[in-house]
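Novice: Can you look at this prediction? I've put the sequence above it.
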Amino acid sequence: MNFFQAIILAIAQGVSELFPISSVAHSVIIPYLFGWKLSPFFLKTNFLEFVVMMHIGTTISLIVYFRKDWKKILKSLFNKKTSKRDLALIVIGTIPAIILGAIFEQTITNAFSDVIVASIFLIFNGLLLFFGEQTKKRGNKSIEDLKGWQALVIGCFQSLALIPGFSRSGSSITAGFWMGLSNEESARFSMLLSTPMVAGAATLEIPKLIKNHVPGLLSLSLIGGIVAGLAAFLSVYILMHWFNHKKNNTMLPFAIYCIVIGIGVLASKAI
């Protein structure tokens, strides 16, 4: 992997991890579109360090952007009089992805992480975004209004991201719509749920990173982490601004993008 490839992948990771367009699908589709011949050995071993750094960069960006929320949550841990409801809802919403990820993630990733299948599920992701918003409630709830079971449902939908092509944020935001959250609150809860998941993914891979560390790859990985972090911060800023000011058809551009890209890649493979 050269410098140009690292920058492109880092930007794509930072954007697609938070925009509802599936970072896993883009990690499969982008090398195909650019005609990169990345060896299976490199992707299985050496690429790990780069992925971990990108996840760390994305996590830092989410924590910085939602620092007020996380500061409030952390303070609640040390103050008996402060409500811990936000923390409890995040924990509940995170449980499904942790359990299902531990059981199925490797099997699903190995079975479905090819460009054709990723494109097919990217199309399904677009359809979920489109029809999910069309059938949503007229939401006006805040995160604090959620019940425990509703947070669990949102967490279950977040787990769809285990399938390459489905977006973590797209699935959880759509479920938030169905649970009656307002546009901005659904996006905010999705981002708060994403933070421990992205951080956890990086943390779980660190022992493998130490074991498989490749001399000379660290500097490229650090650059990738910084670029992914900057792209993620800009993405979450744009996304939250979009959801705060747009009340209707908030998911339509992302739905169209996913469907068009998915169909386009499938068409190119058929030619």
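Specialist: Here it is on my side, so go on.

Novice: contacts and neighbour counts: CA atoms only from here.
Specialist: Will do.

Novice: Now do the contacts for residue 147.
Specialist: By Cα atoms under 8 Å, 6 or more residues apart in numbering, the residues touching residue 147 are residue 89.

Novice: and if we set it to 6 Å?
Specialist: By Cα atoms under 6 Å, 6 or more residues apart in numbering, residue 147 lies in contact with nothing.

Novice: Run a quick neighbour tally on the nearest residue to residue 250 once chain neighbours are set aside.
Specialist: Leaving out its chain neighbours, the residue that sits closest to residue 250 by Cα to Cα, 6 or more residues apart in numbering is residue 243, at 6.7 Å. Around residue 243 there are 20 other residues, counting by other Cα atoms under 10 Å.

Novice: Next SSE downstream of the host helix or strand of residue 243?
Specialist: Using DSSP states H and E, residue 243 sits in helix 218-245. Counting by DSSP H and E, the next helix or strand C-terminal to helix 218-245 is helix 252-270.

Novice: Which neighbouring elements make contact with that following helix?
Specialist: Identification of packing neighbours for helix 252-270 by 3 or more Cα pairs under 6 Å, 6 or more residues apart in numbering; DSSP states H and E yields helix 115-134.

Novice: Put this next to the first one:
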Amino acid sequence: MIGWMEAVVLGLLQGLTEFLPISSSAHIRVVSAFLGWDDPGAAFTAVIQLGTEAAVLIYFRKELWEIISTWTRSLFKPELRDHFAARMGWYVIVGTIPIGVLGLVLKDQIEGAFRDLRLVGTTLIVFGIILWFADRTARNKLTLEKHLNVTHAVVYGFAQALALIPGVSRSGGTITAGLLLDYRREAAAKYSFLLAIPAVLASGLLELAEIGNGDAPDWGPTILATVISFIVGYAAVAWFLRYISTHRFTGFVIYRILLGVFVILAVSLGWIPVQG
């Protein structure tokens, strides 16, 4: 079971890593294994992500209000349907469908086989290399306002769905897709964060019923981890958006590869168990 100290550490990890392209779920899984803690499980991970998602809601509150209000009014006022905020509402909805469908279909694998540390280490390496390739070849020129469309939203959506496997990274997968589509780094990251909102909220709320039952952690540590992830996550998203406006993702790529190699080596040598 997750205790108070574990909750503090895992909440910090969630807040620090959710918005970086290094996979928060992988870090929670790997750190728990190295410290000899029980695997906190998919339910705990999904619920504490509500904290970091609350940070996104507050950070982008003005844009979100404009999107929601304009999209809602456009349902009754045809003249608003070409407004970017109204279109963005549809792009977020369309982009959420892949992870929603695959999340339900693959629920058993998400809670079991996908948490295999050999798979986690491999995805850290492979998708780190893909991120490096995308960052090096992207023309970094498209903007959301002028170029985002339904096709691109679907591509983003399937990239986000890959994050059902710990190690891929929700932000890393969607940002990589955006770079491959030639979006600017900041634009790719912004849409990545907005696109995650429905999926993370739905996943976290659905998993709330699991907290305190069976092998899932109790409510107290879960709430503490969620609050910590919110506070740390708000600072992390603000820093990350400033950082990528002037820097490439090379540092994150190197980190992912080194961590992935270390995880696979640790499992191979028996330092940590394959499953929690």
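Specialist: Okay, I see it. Computed from a predicted structure; not experimentally measured.

Novice: Mind giving me the packing neighbours of the helix holding residue 243 of structure 1?
Specialist: Against helix 218-245 of structure 1 (3+ Cα pairs under 6 Å, 6+ apart) you get helix 3-16, helix 47-65, helix 183-212.

Novice: which of those helices sits most buried?
Specialist: Compared across these, helix 47-65 shows the largest average neighbour count, a mean of 23 (mean count of other Cα atoms under 10 Å).

Novice: helix or strand right after that helix?
Specialist: helix 67-77.

Novice: Now do the helix or strand that that next one is followed by and helix 67-77, the angle between them.
Specialist: Next helix or strand after helix 67-77 of structure 1 toward the C-terminus (DSSP H and E): helix 85-112. Orientation of helix 85-112 of structure 1 against helix 67-77 (axes from the mean of the first three to the mean of the last three Cα atoms, to 10 degrees) gives an angle of 120 degrees.

Novice: so the helix holding residue 243 of structure 1 matches what in structure 2?
Specialist: Using TM-score structural alignment, helix 218-245 of structure 1 corresponds to residues 219-246 of structure 2.

Novice: circling back: how about the helices and strands packed on helix 218-245 of structure 1, which one is nearest residue 99 of structure 1?
Specialist: Evaluated with Cα to Cα, those place helix 183-212 nearest to residue 99 of structure 1, the distance being 11.8 Å.

Novice: angle of that closest one against helix 67-77?
Specialist: If you take the same axes, to 10 degrees, helix 183-212 of structure 1 sits at 80 degrees to helix 67-77.

Novice: Could you check the angle helix 183-212 of structure 1 makes with helix 115-134?
Specialist: Relative orientation of helix 183-212 of structure 1 versus helix 115-134 (the same axes, to 10 degrees): 160 degrees.

Novice: Now do helix 183-212 of structure 1: distance to the chain's middle.
Specialist: How far helix 183-212 of structure 1 lies from its chain's middle: 8 Å, per Cα atoms, centre = their mean, to the nearest Å.

Novice: and what of stretch 25-35 of structure 2?
Specialist: For stretch 25-35 of structure 2, the distance to the chain centre is 16 Å (Cα atoms, centre = their mean).

Novice: what do you get for stretch 140-156 of structure 1?
Specialist: Once both centres are worked out by Cα atoms, centre = their mean, stretch 140-156 of structure 1 turns out to sit 19 Å from its chain's centre.

Novice: What are the buried residues along it?
Specialist: Neighbour-count burial for stretch 140-156 of structure 1 flags 141, 142, 143, 146, 150, 151, 152, 153, 154, 155, 156 (criterion: 16 or more other Cα atoms under 10 Å).
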